[in-house]
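Visitor: here is the input, now give the coordinates:
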Amino acid sequence: MKLTVVGGGSTYTPELVDGFARLRDTLPVRELVLVDLAAERLELVGGLARRIFARQGHPGRVVTTDDLDRAVEDADAVLLQLRVGGQAARNEDETWPLECGCVGQETTGAGGLAKALRTVPVVLDIAERVRRANPRAWIIDFTNPVGIVTRALLQAGHRAVGLCNVAIGFQRRFADLLGVAPVDVHLDHVGLNHLTWETAVRLGGPEGENVLPKLLAEHGEGIADALHLPRAVLDRLGVVPSYYLRYYYAHDEVVRELRTKPSRAVEVAEMERQLLKLYADPALDEKPELLARRGGAYYSEAAVDLAAALLGGGGSPYQVVNTYNNGTLPFLPDDAVVEVQAAMGPQGAAPLPVPEVDPLYAGLMANVTAYEHLALEAALRGGRDRVFRALLAHPLIGQYEYAEVLTDRLIAHNREHLAWA
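Guide: Model prediction:
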């Protein structure tokens, strides 16, 4: 099969390539096409990708190109991992909201809206070109904010599924704590992208024994530390929230922390500089250890599993993905995009039934879903008033004075990416 990675010059890509090489029996890739406009980065990443394939005896070929139409021609699946504006734009997303006392983060709050406004039009243009090249191709979206981007793709009628590595990270961590294989751990994972809770951890499958109480009793301190939340919070909730919930549960504390250190974008930009230097070494034929600090842990395993299921070659029968709600969470609109366990196959994702959701989580999901609806409207149609409405609706903002100022700053920092501004 032919797979295309849009944004193939990303320093993430060797993680993905390593997974394709190791898991070739699950996903037999005949041709891997890496497409990116950043020619120098693309060649460095592409060279390492070829060496990784060669080291592991993978028979497929790796092609690099800056020609998107050529790259997606006859592709069975297209993986999107874009960052419109690069780390420079991310640094701004993580900086200017702090001036108003709001979290500066690349996927949520005002920074997340800025990223959505930059990204959605670009992704939809790419998706249309994929559809013209091969209407049956699947689009796997790893581009943040995944929920909003996936909703844009589905709303436009594309064959798309959103993917995030939060769930697979929890699965691997819990499996290690329990001393079992990851495949034996099934998560009752519910929410929206970057707004999720593990409400049960089951052994053996969807009907298996719930061992979450055991995990919290025996390993609650370590789990809480990894989330940067007090152990008492997990004990009172009785669930494990995504680490993104800290932006909501400890907002002011996070803002104080973020104001005292360089942005994550600055840290990542330095890592990328070091990684690209490593990638340039013709002797390097495996992903370097430094890549683990870049983020995206287990991305390759999740991507291979999902692509294999969608293309009919295998993959896990149940996977956590982003897809249309369609009644899964009855308190949300059918066209909301939720992140839940789903039965996967060539026809796409069929969400599994979800037990009744505690109002403590359902209320926040409904609030953020309303924001995502308004954010997508702003991304598709533009206009200062639509940006303001989305910011006012976001629970991390919610005050009109903040929304007014943040609207002006968002537009000022992103004018070159906003056709209507």
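
Visitor: going forward, measure contacts and count neighbours with C-alpha atoms only.
Guide: Fine.

Visitor: which residues touch residue 202?
Guide: Contact partners of residue 202, counting by C-alpha atoms under 8 Å, 6 or more residues apart in numbering, are 185, 186, 187, 188, 208, 209, 210, 211, 212.

Visitor: among those residues, which are located in helices?
Guide: Under the assignment DSSP state H, the contacts of residue 202 contribute residue 212 to helices.

Visitor: to check against the first, give me the structure of this:
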Amino acid sequence: MAEGVKIVTIGGGSSYTPELMEGFINRFDELPIREMWLVDIEAGKEKMEIVGEMAQRMWDASPYDVKVHLTLDRREALKDADFVTTQFRVGLLNARIKDERIPFSYGMLGQETNGAGGMFKAFRTIPIILGIVDDMRELCPNAWLVNFTNPSGMVTEAIIKYGKWDRVIGLCNVPVGAMMKEPEMLGLELKDLIYQFAGLNHFHWHKVSDQKGNNVTAQIIDKMYSEDSGIPANIHDIKFSRELVDQMGIIPCGYHRYYYMADEMLQHGIEEYNTIGTRGQQVKQTEAELFELYKDPNLDHKPEQLAKRGGAHYSDAACETIASIYADKKTHVVVSCKNNGAIPDLPNDSAVEVSAYITAAGPMPIAWGPMEPAQRGWLQVMKAMEECVIEAAVTGDYGLALQAFTLNPQVRSGACAKQVLDELLVAHKAHLPQFADKIAELEAAGVVVKDEIARDLV
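Guide: Purely as a prediction, here's the structure:
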């Protein structure tokens, strides 16, 4: 690497960017940044300029002389980059709202990364990320790609399998939230505990020991039923069945509520759909408020309101991951990476979300070993679904997309699954060129989006 580090953030107009800047500023002594580039598309230009000016104010308020460059030209930014972070949303928040409202209109879960909406987020995102990888291969072949774009696990696997790019790490804020909250429950600090996570992105479990090697997972489970368990702001907090969690003896992640407590979560989601609006509609309001704050020429630090976003704290994990690669710190971070035997119940070349030590050579995943039957069954079904989604995203194979819908536990199979698939294809026509022929066929057959709010966003 050249003296100092060049970092490029694609999706630089994200409301999360100030948190990313804060993390880099806090770590400048161990991660000396030479150049900071924010990249976005024409539709995100205004937001990038607002957040870019704020990012520059943050650096100007620090002791460090770093210039924040803004561009709509991805290739200009990528030239000789050391690290590329990706945090973009294809179709912006309106696409998320369609992902949520169309399934809910059929009585199915509408959610950003789970169910039908989550699969469509992958369909839109994977072709774009593979294009970024192609540019990186040409312009910065030694760079690391640190992806926060959801669905992070599927995106990471697509990069490894179809992009043929191994210098990639996927990140998520959910494990960070657990490791921030749970030590407090025991009156301890994170340094007093040993964490191990294993599973898939938004579908992992973890266990915890103290510094004497005693398993304290059961003590945390006890506290989960009497205290705030620190789940992300975007997940409705319904308690898991106590008998289920006690039997597992490991702690499920917040997103497991969509599978272990599916009826309750669906009911809550439908209530919001019919009243205050889906989570995406709520986030749109939060985002508008954040960008009004960011416009303040006196604001030079991350505002507290950013914590209302469901992805709060993920940026800190990203900065620590990059610093750990750069300085070979061997920090424990929970990442999506190539399995390489960490979970023997899944293929070695699949992306899993596991505890890993982050080294100059990348993530070294910590082996969990075989899962118990219940967890193994869930993982294998979810991974098969992910594999179908990824291949369909690359090939535009409609039949394979329908297979993925049929496998996904959040989608009712049969005619209803096909109706939701077809409406979502039509709704996202502008961002699904790989399905263009099928979408034209569906439109000719009269397929339209029935939900009025989603239809107005098409």
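
Visitor: hmm, back to that, let's have the contacts of residue 202 of the first structure in CSV, adding distance to residue 129 of the first structure and neighbour count.
Guide: What follows is the contacts of residue 202 of the first structure, written out as CSV (distance: C-alpha to C-alpha, whole Å; neighbours: other C-alpha atoms under 10 Å):
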residue, distance to residue 129 of the first structure, neighbour count
185, 38, 24
186, 36, 26
187, 36, 27
188, 36, 21
208, 43, 14
209, 46, 13
210, 45, 19
211, 46, 16
212, 44, 21
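
Visitor: the stretch 301-450 of the second structure: helices as residue ranges?
Guide: Listed in chain order, the helices of the stretch 301-450 of the second structure (DSSP state H, counting those that start in this stretch) span 314-327, 373-395, 398-407, 415-427, 436-444.

Visitor: and what of the stretch 51-200 of the second structure?
Guide: Using DSSP H, counting those that start in this stretch, helices in the stretch 51-200 of the second structure cover 74-78, 92-105, 115-139, 152-161, 174-185.

Visitor: quick one: closest of those to residue 431 of the second structure.
Guide: Comparison of these against residue 431 of the second structure by C-alpha to C-alpha identifies helix 115-139 as nearest, at 5.8 Å.

Visitor: now which residue in the first structure aligns to residue 418 of the second structure?
Guide: Here residue 418 of the second structure is matched to residue 404 in the first structure, going by TM-score structural alignment.

Visitor: could you do residue 184 of the second structure as well?
Guide: Match for residue 184 of the second structure (TM-score structural alignment): residue 176.

Visitor: that match: how many residues sit nearby?
Guide: 12 (other C-alpha atoms under 10 Å).

Visitor: list the contacts for it?
Guide: By C-alpha under 8 Å, 6+ apart, the neighbours of residue 176 of the first structure are residue 182.

Visitor: do the same with residue 386 of the second structure
Guide: Here residue 386 of the second structure is in contact with 154, 404 (criterion: C-alpha under 8 Å, 6+ apart).

Visitor: residue nearest the centroid of the first structure?
Guide: Geometric centre of the first structure, nearest residue: residue 164, 3.7 Å, by C-alpha atoms, centre = their mean.

Visitor: the second structure: which residue goes with that one?
Guide: In the superposition onto the second structure, residue 164 of the first structure corresponds to residue 172 when matched by TM-score structural alignment.

Visitor: before we move on, what about residue 307 of the first structure?
Guide: In the second structure, residue 307 of the first structure lands on residue 322 (TM-score structural alignment).

Visitor: rewinding a little: now, the contacts of residue 202 of the first structure that are in strands?
Guide: Within these, residues falling in strands by DSSP state E are 185, 186, 187, 188, 209, 210.

Visitor: so the second one touches residue 198, yeah?
Guide: In other words, residue 186 of the first structure. No - here residue 186 of the first structure lies out of contact with residue 198, judged by C-alpha atoms under 8 Å, at a distance of 10.1 Å.

Visitor: nearest to residue 350 of the second structure, of the helices of the stretch 301-450 of the second structure?
Guide: Short answer: helix 373-395, nearest of those by C-alpha to C-alpha, at 8.2 Å.

Visitor: what span of the first structure is the closest one aligned with?
Guide: Per the alignment by TM-score structural alignment, helix 373-395 of the second structure matches residues 359-381 in the first structure.

Visitor: just stretch 107-122 of the second structure next, same as before
Guide: On the basis of TM-score structural alignment, stretch 107-122 of the second structure is assigned to residues 101-116 in the first structure.

Visitor: residues of that stretch that come out buried?
Guide: 102-116 (16 or more other C-alpha atoms under 10 Å).

Visitor: stretch 247-257 of the first structure too?
Guide: Within stretch 247-257 of the first structure, the residues that count as buried by 16+ other C-alpha under 10 Å are 247, 248, 251, 254, 255.

Visitor: got it, and stretch 144-156 of the first structure?
Guide: Buried residues in stretch 144-156 of the first structure, counted by 16+ other C-alpha under 10 Å: 144, 145, 146, 147, 148, 149, 150, 151, 152, 153, 154.

Visitor: corresponding residue for the second one in the second structure?
Guide: Residue 145 of the first structure maps onto residue 151 of the second structure when the alignment is built from TM-score structural alignment.

Visitor: ok, now which ones touch its match?
Guide: With contacts defined as C-alpha under 8 Å, 6+ apart, residue 151 of the second structure is in contact with 113, 118, 121, 122, 201.

Visitor: next up, the contacts around the nearest residue to residue 118 of the second structure once chain neighbours are set aside.
Guide: Nearest non-adjacent residue to residue 118 of the second structure, counting by C-alpha to C-alpha, 6 or more residues apart in numbering: residue 112, 5.2 Å away. By C-alpha under 8 Å, 6+ apart, the contact list for residue 112 of the second structure reads 96, 99, 100, 118, 121, 280.

Visitor: ok, so what distance separates the closest residue to residue 175 of the first structure other than its chain neighbours from residue 316 of the first structure?
Guide: Nearest residue to residue 175 of the first structure in three dimensions, chain neighbours excluded: residue 182, at 5.2 Å (C-alpha to C-alpha, 6+ apart). Shown here: residue 182 of the first structure relative to residue 316 of the first structure, a distance of 11 Å by C-alpha to C-alpha, to the nearest Å.
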